[in-house]
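Visitor: Below: sequence and its predicted model.
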Amino acid sequence: MSDYLIKALAFDGQVRAYAVDTTKTIGEAQRRHGSWPTASAALGRSMTAGVMMGAMMKGNEKITLKIEGGGAAGPILVDSDANGNVRGYITYPQTHFDLNENGKLDVRRAVGTDGMLTVVKDLGLRENFSGQTPIVSGELGEDFTYYFAVSEQVPSSVGVGVLVNPDNSILAAGGFIIQLMPNTDDATIAILEERITNMEPISKLIEKGLVPEQILTYIFGEENVKFLETMPVQFECTCSKERFGNAIVSLGQGEIQEMIEEDGGAETQCHFCNERYIFSKEELEQLKEEA
């Protein structure tokens, strides 16, 4: 089954919720980047949060997440849109550590805790909206929870998780975002705090075969949740040979001439999907004309 996301309301509209299974999406990212388990978990958690935050957008709006915590895996960058498309990369994908004291992948060590989480929203206006909060945990779920509370003033709970197979492929990945509306009563908050504190990790629920609807039912109770819409999600990169060609044109005639003389062509590679684009000498000559 393809990955998908669900949007819902709970407790008579007091709570807004998103849940997503990203197993295939993160699997595609892992294959493209050849990432090792700890890096895969860090990238996968970031992309899972990104695709849910993208689902909060409308129309052609886009969102970019930048996670720079000073950890061994380097900065993580994620792009997502309102239609379930997400792409991402981690600077050092071949990063892996022994399991942490809880027997889990040591994402905190890969991400680091000395730096910032930056969220940039492209709403189609002249200026992009940008929010930034310090990385408080490095485990990422807590960092996105903190971002929503501080930057957007929305009390939230963000759970993101990735399980990795012994051969480095992705076994399970997914997440949820639960957000309290301004009118949420204390009794509802108490129920949610208790349920979220005691629930199994999201990646374990997905490994057991729970789909996004069942995850939200598990958290809220069947009688308390109203599903609004589902949306397919997938790894999707916006790169193309034409875009890289435009970037080469922007270098100017002098630099393009150097490429022609020194290399007899050019090879470019997309950070996000690792796709390679080859430009022949003739193609560079044509781009030089346009420059």
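Guide: Nice, thanks for sending it over.
Visitor: Please count neighbours and contacts with C-alpha atoms only from this point.
Guide: Will do.
Visitor: what helix or strand is the most centrally placed residue in the chain on?
Guide: Among the residues of the chain, the smallest C-alpha distance to the mean C-alpha position (Cα atoms, centre = their mean) belongs to residue 47, namely 1.6 Å. In this structure, residue 47 sits in helix 37-54 according to DSSP states H and E.
Visitor: other SSEs contacting that helix?
Guide: If you count contacts as 3 or more Cα pairs under 8 Å, 6 or more residues apart in numbering; DSSP states H and E, helix 37-54 packs onto strand 15-21, helix 23-33, strand 62-68, strand 76-81, strand 85-90, helix 107-111, strand 156-164, strand 170-180.
Visitor: secondary structure class for residue 58?
Guide: The three-state assignment at residue 58 reads coil, by DSSP: H, G, I helix; E, B strand; the rest coil.
Visitor: Contact partners for it?
Guide: Listed by Cα atoms under 8 Å, 6 or more residues apart in numbering, the contact partners of residue 58 are residue 82.
Visitor: and residue 5, what is it in contact with?
Guide: Each residue near residue 5 by Cα under 8 Å, 6+ apart is listed here: 18, 19, 20, 21, 52, 84, 212, 230, 231, 232, 233.
Visitor: Let me know the closest of those to residue 240.
Guide: Set against residue 240, the nearest of the contacts of residue 5 by Cα to Cα is residue 84 (19.5 Å).
Visitor: gap between the closest one and residue 2?
Guide: 12 Å (Cα to Cα, to the nearest Å).
Visitor: what is in contact with those two at once?
Guide: The overlap between the contact sets of residue 84 and residue 2 (Cα under 8 Å, 6+ apart) consists of 232, 233.
Visitor: another structure for you, compare them:
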Amino acid sequence: MSDYIVRVTDKDHQVRLYVAITKELVERARSLHKTSPVATAALGRTLTAGAIMGSMMKGDKDLLTLQFKGDGPLGGVLVTANSDAIVKGYVNRPDVDLPLKPNGKLDVSGALGTGFLNVIKDIGMKEPYNGQIDLISGEIAEDLTYYFASSEQTPSVVALGVLVDKDYTVRQSGGFILQLMPGAKDEVIDKIEANIKKLPSVTAMLDAGADGEDIARRVMEGLSLTFHEKVYPRFECDCSKERVEKALITVGSDEIKDMIQEGKPIVMSCQFCNTEYSFDLGDLRDILDRMNIV
């Protein structure tokens, strides 16, 4: 099943739902970053949420950043997304390994620990929107649910899941974000709550053969549904040697002079995709010249 996000509403537009299938993009991220199972789960959940939240934005140049920062061994997760649901991201410690929780699940909350979630939306205003909350669980979906309620005053349900196979590859990945619109009737809210209570996990539904539309029907059972356009998320990094060079310039002219004196080329890698860029002595001298350093 190829990755996609489907947007669904009820006939009276009291509820909107985004369901995402993200196995391919999360597997690409795992392959690039060589993540452990628990790091794959943390990064995959955040990438899925980022893809959905990115697709909610309207402007072609709108950008979303999700930053989870914790005191656990994982350190943190950073994901960016645009309105086409193109995402990229990384974890600080991709090799973190923890025992499974007593219920047999990957211990994402233990890996992340306590800390904060920072949500940045650059939607073309003078200053980007910045919303920050303390982590309430470290389980990604629960923290995002709390973020929507506290920072955006939008009652929401967020469900995210990544199932990692025995060979560490991604077996299933997906999630959904459901939001109640202003004026949603009590009977609609009651139906949604009843549906959510009896719902299996996202990965269990996917592993049983469900697609995005099947999941939407189960989440919104009892309501008349309209399926809207699909968006096709993917993991894609827009790094380049020029961008990495800008990061190199920030170390300062003295550091670059020291690199030249050492007489060895340097290699810098992009945090988001691990692509390596080499700068030989000629490149370093050119950079100094452009910095107007004699």
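Guide: Arrived safely. Every value quoted in this text rests on a predicted model; they were computed, and no experiment measured them.
Visitor: care to give me the TM-score?
Guide: Here the superposed chains carry a TM-score of 0.96, computed using TM-score structural alignment, normalised by the length of the first structure; 290 aligned residues with a Cα RMSD of 1.4 Å.
Visitor: Tell me where the stretch 101-250 of the first structure has strands.
Guide: 116-122, 129-134, 156-164, 170-180, 225-232, 234-235 (DSSP state E, counting those that start in this stretch).
Visitor: quick one: the helix holding residue 47 of the first structure to the second structure mean distance?
Guide: Compared with the second structure after the fit, helix 37-54 of the first structure shows a mean deviation of 0.9 Å (mean Cα distance after the TM-score superposition for the first structure).
Visitor: if we can go back for a sec, residue 84 and residue 2 of the first structure: which has the busier surroundings?
Guide: In this view residue 84 of the first structure and residue 2 are compared by other Cα atoms under 10 Å, and residue 84 has more residues nearby, 21 against 11.
Visitor: In JSON lines: the helices and strands packed on helix 37-54 of the first structure, plus distance to residue 142 of the first structure.
Guide: Written out in JSON lines, the entries for those read as follows (distance: least, Cα to Cα, whole Å):
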{"stretch": "strand 15-21", "distance to residue 142 of the first structure": "16"}
{"stretch": "helix 23-33", "distance to residue 142 of the first structure": "20"}
{"stretch": "strand 62-68", "distance to residue 142 of the first structure": "13"}
{"stretch": "strand 76-81", "distance to residue 142 of the first structure": "16"}
{"stretch": "strand 85-90", "distance to residue 142 of the first structure": "19"}
{"stretch": "helix 107-111", "distance to residue 142 of the first structure": "11"}
{"stretch": "strand 156-164", "distance to residue 142 of the first structure": "7"}
{"stretch": "strand 170-180", "distance to residue 142 of the first structure": "11"}
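Visitor: Indicate which one of those is closest to residue 130 of the first structure.
Guide: With Cα to Cα as the criterion, residue 130 of the first structure lies closest to strand 62-68 of those, at 9.5 Å.
Visitor: for the closest one, packing partners?
Guide: Using 3+ Cα pairs under 8 Å, 6+ apart as the contact test, the elements touching strand 62-68 of the first structure are helix 37-54, strand 76-81, strand 116-122.
Visitor: quick check: angle from the second one to helix 37-54?
Guide: With axes from the mean of the first three to the mean of the last three Cα atoms, to 10 degrees as the basis, strand 76-81 of the first structure and helix 37-54 are set at 30 degrees to each other.
Visitor: circling back: ok, the contacts of residue 5 of the first structure in the second structure: which stay?
Guide: Among these, those whose aligned partners also touch in the second structure, counting by both residues aligned by TM-score structural alignment, their matches' Cα atoms under 8 Å, are 18, 19, 20, 21, 52, 212, 230, 231, 232, 233.
Visitor: Any quick PyMOL command for the buried ones out of the residues you listed?
Guide: To isolate the buried subset of these in PyMOL, counting by 16 or more other Cα atoms under 10 Å, use the following:
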select buried, resi 18+19+20+21+52+212+230+233
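Visitor: can you put the kept ones among the contacts of residue 5 of the first structure in a markdown table and add distance to residue 223 of the first structure?
Guide: Output for those, formatted as a markdown table (distance: Cα to Cα, whole Å):
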| residue | distance to residue 223 of the first structure |
| --- | --- |
| 18 | 17 |
| 19 | 17 |
| 20 | 20 |
| 21 | 22 |
| 52 | 24 |
| 212 | 16 |
| 230 | 19 |
| 231 | 23 |
| 232 | 25 |
| 233 | 27 |
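Visitor: Pick out whichever of the kept ones among the contacts of residue 5 of the first structure sits closest to residue 272 of the first structure.
Guide: residue 233 (16.5 Å).
Visitor: who's in contact with the closest residue to that closest one other than its chain neighbours?
Guide: Take residue 233 of the first structure and drop its neighbours on the chain: the residue closest to it by Cα to Cα, 6 or more residues apart in numbering is residue 84, 4.2 Å away. By Cα under 8 Å, 6+ apart, the contact list for residue 84 of the first structure reads 5, 51, 54, 55, 231, 232, 233, 234.
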